[in-house]
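**Student:** Below are the sequence and a predicted model for it; my questions follow.
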Amino acid sequence: MSDRPSSFRARGKTAAGLAAAALLLTSCGGEAEADDVIEIDFYYPINVGGPLESVVDGFIEQFHEEHEDIRVTPVYSGDYDQTLSSVQAATQAGNPPALTVLLSTDLLTLDDQNLITPIGEIVDDEEWFGSFYDGFMANSVLPDGTVGAIPFQRSTIVMYWNKELFEEAGLDPENPPATWDEMVEYAEQIQAQSSAQWGVQIPSTGTGGGWLFEAMAIQNGVVLWDPETGTDVNLDEPGAVTAMENWLQLQELGLEPEGLVDWGTLPNEFASGGTGMIWTTTGQLTNIRDNADFDFGVAPLPAQQQPGSPTGGGNLYVMEGISAEEQEAAVELARFLSSPEIQAEWTVASGYVAPLEEAWETEPLASYVEEFPEAMVAREQLPVAEPELGTFRRQEIIDIVSNAVGSVLNGADPEGTLQQAQEQADAVLEEYR
């Protein structure tokens, strides 16, 4: 994984008219004249549990208090896929939102389709761009070095374990498995000596299944794509095949259900107390904490050949097809939503990983992690994290990967299935090479 470039260069699009826009955005005392108020839409998804729509509404109200000349209409648009569809439909209708939260992995595709204006073309602010963790900027910068989007609700995959079931099974409730082999041993003991229905569950439906497979591949030395170019994948590498075989073995040993484990319902199923360990996004942390009536822990993913996880989550994108003034307003909103103060609140409310160091030193997050250090696990995993698969035509590629995962977990041969997936992905990406 390459580090974020030390300099960020615009790709040639000058910011014509932005000086005037900046003057317009400057507070001039009192209420802004009606003709001077810029109105923009902000589309966002909620892909984890919890009443987060009201939290976002509160952020927008606070933004309005600080920016009298900008009025934002927040539009909750479902999950990430639904939000992307809404953004595409609004754009086709000639009314794109000014700012939206979409998957960080959609960056190359959105830019290729001219749906976004890379934020580095609108503003040149190395201090702002440099304030975010490199691990999250890896999915935020285009191959030519231009900053395309701003990290907002970011994540890594972590393991949650039920301490009461550990104790019931005769395991130390304060010591989760550090390796895959230990996880298998613990899961067997949990099923044999506790009331748990399942020792471990790893979600495998939809694109979540592809994301979890990425984690296992990384742990076996394989990053499933080339982040430098976005044009190549490594789906049939021996380490990827090993990862898929290990996952399938959990079913063969009867440690998790046969077939597919549902991404959306697994956190609530874990909170009901029937599973010893699960893998899922850190973004479910607050949801699980609010709903589990037992002690649980959060740990980095158990390592196979090495530790590792892909990053994940959403970025803030400024859309194409809007005026320079609207783009400047969108940048102001992006600055606000990515600020340490808002990110500190958002991390506590959602469970996502605040993507910049300063947020972790800001209240309420600073006090929250003292009380609940589990909230820091995903951040501490960043040194061994790799950027989530984000090729060109990413949706097609992740569908190929996810379909391969589903096929194997439903009985198909791992090696042959991944070879076929590699061929399908190569055919899709050929035009970009």
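**Tutor:** Looks like it came in fine. Residues are numbered from 1 along each chain as shown.
**Student:** contacts and neighbour counts: CA atoms only from here.
**Tutor:** Fine.
**Student:** Wait, a strand at D41?
**Tutor:** Yes. Assessed by DSSP: H, G, I helix; E, B strand; the rest coil, D41 belongs to a strand.
**Student:** okay, now it: neighbour count?
**Tutor:** 18 (other C-alpha atoms under 10 Å).
**Student:** do G58 as well
**Tutor:** 12.
**Student:** Assumed it was part of a strand.
**Tutor:** No. G58 is assigned helix when assessed by three-state DSSP, not a strand.
**Student:** residues contacting it?
**Tutor:** Counting by C-alpha atoms under 8 Å, 6 or more residues apart in numbering, G58 makes contact with nothing.
**Student:** what residues are up against the nearest residue to F270 once chain neighbours are set aside?
**Tutor:** In space, and not counting its chain neighbours, F270 is closest to I278: 7.2 Å by C-alpha to C-alpha, 6 or more residues apart in numbering. By C-alpha under 8 Å, 6+ apart, I278 lies in contact with M159, Y160, W161, V200, Q201, I202, L266, F270.
**Student:** second one coming, line it up with the first:
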Amino acid sequence: MPDLKKLSLGVATLALLASASVASAEDKVVSMIQCGDELAEGYDGFIAEWEKNNPGYKVETEVVGWGQCQDKATNLAVAGTPIALAYMGSRTLKQLSENGLIVPIPMSEEEKASYYPHIVDTVTFDGAQWGVPVAFSTKALYWNKDLFEQAGLDPETPPKTWQELYDMAATIKEKTGTPGFGLTAKSFDNTMHQYLHWVYTNNGQVIDADGNIVLDSPQNLEALEWYGKMVDVSEEGPTAYEQDELTPLFNDAQVAMIEQGPWVRNRVNDDLNWGVAPLPVGPQGKGPGTLLITDSMAVFDGSGVEEQAISLAKWLTNPDNQFYYEKTHGLTPLRPVAGVQEMVEEDPTWAPFLDGIEFGGPEPLFTDYQAFQNAMVDMVQSVVIGSAEPAEILSSTAAEIEEYK
């Protein structure tokens, strides 16, 4: 298990620690790091209201770019000068917890029940919650209706199964010369994510409810075999593409179908005739599924204001405030609040991103998440380029990731 407390800190990090020490001298300051370019819309008002309801405490926010924010929060905690509250990928929570850097955030049964199924699982291990979900993404299938029609397919009928997905992609490639499907296989995190969509649409798992690694299963083998099979009907050189690099190809009608998140609905070219549908289901799938990815508010240990940080995290993410945040950022809602149905009625393209939740599954939590991710990406790439047999590499990867849980 990697020991974060032994991480070396460079000169730049030490400078950050010096500035943080000044803030931590005020024991009633609740310091908070948010990832991005600016404070989330609405947060200034939400924070002001929380301060009004919690006299004697002041929230100090710092916005840090996506590439540095998680590292900064972690480094400050490792150095013993923790931020109180920070925006973190839920995938990091187990590692942070195992190293004693964050505190659990208890949730009542009512709070847990307020979320869509499996959302709380993305922040739960050892029977406790270690973050408050703040951002949620699901995926769906985008298809180019004009390319369907050019290939002689019904432009209003997207594939519902893996077999239909393959067959339609093959027909499009044969009839139009355009790759039928955008396949992700770059050395990047969403290569693992894309494979996990196939796992969950085939009723598979990586870790079961008892914490056992169950990657080497018939469901997951089918998922890996089909992932490799899609190479024949996809763009040339999938190892050169991560999911966001496939969106421009879709926009330019250079690929007929891609799997992407709801934010892409606002990035599709105006002149493109497109639709969006739930992800196709595998032979053993129970229904449309998707990988459920969350980011969370994590409360760091040692700030002296942990209780207030938990209160602030829950306030910022309460049903009303959270739904406002989701609407302004184009994120899949975390809860089935009253406004969700209205949102879908106003824009039916939202529906597929909600339909996959019931049979979806959480991003697995590992103590060494980076090593787990690398192993999974290597597995997928080896099948895509044909350097390993799916059954053999699935079995060896399952054994490897036992070390990282």
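**Tutor:** Arrived safely, thanks for sending. Just so you know, these numbers come straight off a predicted model, no measurement behind them.
**Student:** Over in the second structure, tell me which residue corresponds to the residue nearest to F270 of the first structure.
**Tutor:** Aligning on TM-score structural alignment places I278 of the first structure opposite I258 in the second structure.
**Student:** returning to that earlier point: make a markdown table out of the contacts of I278 of the first structure and add neighbour count and distance to L356 of the first structure.
**Tutor:** Compiled in a markdown table, these are given as follows (neighbours: other C-alpha atoms under 10 Å; distance: C-alpha to C-alpha, whole Å):
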| residue | neighbour count | distance to L356 of the first structure |
| --- | --- | --- |
| M159 | 22 | 23 |
| Y160 | 28 | 24 |
| W161 | 25 | 27 |
| V200 | 29 | 32 |
| Q201 | 24 | 31 |
| I202 | 23 | 29 |
| L266 | 18 | 29 |
| F270 | 23 | 30 |
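**Student:** now, which of those residues sits nearest D79 of the first structure?
**Tutor:** L266 (16.3 Å; C-alpha to C-alpha).
**Student:** unless I'm mixing things up, the closest one is touching T205, no?
**Tutor:** No. Judged on C-alpha atoms under 8 Å, L266 of the first structure makes no contact with T205 at a distance of 10.6 Å.
**Student:** all strands of the first structure, in order?
**Tutor:** With DSSP state E as the criterion, the first structure has strands at 38-44, 70-76, 99-103, 150-162, 198-201, 275-281, 296-299, 309-318, 385-386.
**Student:** I'd like the distance between A412 of the first structure and W263 of the first structure.
**Tutor:** From A412 of the first structure across to W263 of the first structure, the span is 21 Å (C-alpha to C-alpha, to the nearest Å).
**Student:** Those two: who's more crowded?
**Tutor:** Under the neighbour definition other C-alpha under 10 Å, A412 of the first structure and W263 were set side by side, and W263 has more, 18 against 15.
**Student:** Tell me which residue of the second structure matches up with that one.
**Tutor:** In the second structure, W263 of the first structure lands on Q243 (TM-score structural alignment).
**Student:** which residues sit in contact with that match?
**Tutor:** L183, T184, N190, T191, E259, Q260.
**Student:** G65 of the second structure: which of those is nearest?
**Tutor:** Looking across the contacts of Q243 of the second structure and measuring by C-alpha to C-alpha, the closest to G65 of the second structure is N190, at 19.7 Å.
**Student:** Make sure that closest one is actually in contact with E242.
**Tutor:** Yes. Between N190 of the second structure and E242 there is a contact at 6.5 Å, judged by C-alpha under 8 Å.
**Student:** what's the overlap in contacts for those two?
**Tutor:** Common neighbours of N190 of the second structure and E242, counting by C-alpha under 8 Å, 6+ apart, are T184.
**Student:** Of the strands of the first structure, which stretch is the most buried?
**Tutor:** Ranked by average neighbour count under the criterion mean count of other C-alpha atoms under 10 Å, the strands of the first structure are headed by strand 309-318 at a mean of 28.
**Student:** against the second structure, where does that strand fall?
**Tutor:** Going by TM-score structural alignment, strand 309-318 of the first structure sits over residues 290-299 in the second structure.
**Student:** Ok, stretch 107-116 of the first structure next?
**Tutor:** Taken onto the second structure by TM-score structural alignment, stretch 107-116 of the first structure occupies residues 93-102 there.
**Student:** Just give me how far the matching stretch sits from the chain centre.
**Tutor:** 19 Å (C-alpha atoms, centre = their mean, to the nearest Å).
**Student:** Over to stretch 215-224 of the first structure?
**Tutor:** Relative to the centre of its chain, stretch 215-224 of the first structure is centred 17 Å away, using C-alpha atoms, centre = their mean.
**Student:** Now the terminal residues of it, how far apart.
**Tutor:** 10 Å.
**Student:** go on, stretch 365-372 of the second structure?
**Tutor:** Counting by C-alpha to C-alpha, you get 9 Å between the two ends of stretch 365-372 of the second structure.
**Student:** Would you check the span in the first structure matched by that stretch?
**Tutor:** Under TM-score structural alignment, the match for stretch 365-372 of the second structure is residues 390-397.
**Student:** now stretch 340-348 of the second structure: how far from the chain's centre is it?
**Tutor:** Centre-to-centre, stretch 340-348 of the second structure and its host chain are 23 Å apart (C-alpha atoms, centre = their mean).
**Student:** buried set for it?
**Tutor:** V340 (16 or more other C-alpha atoms under 10 Å).
**Student:** Other residues contacting that stretch?
**Tutor:** Residues outside stretch 340-348 of the second structure that contact it (C-alpha under 8 Å, 6+ apart): P333, W350, A351.
**Student:** Looking for the alignment partner of the first one in the first structure.
**Tutor:** Translated: P333 of the second structure. Checking TM-score structural alignment: P333 of the second structure goes with A354.
**Student:** Against Q34 of the second structure, how distant is the most centrally placed residue in the second structure?
**Tutor:** Central residue of the second structure (C-alpha atoms, centre = their mean): I293, 2.7 Å from the mean position. Using C-alpha to C-alpha, I293 of the second structure is found at 18 Å from Q34 of the second structure.
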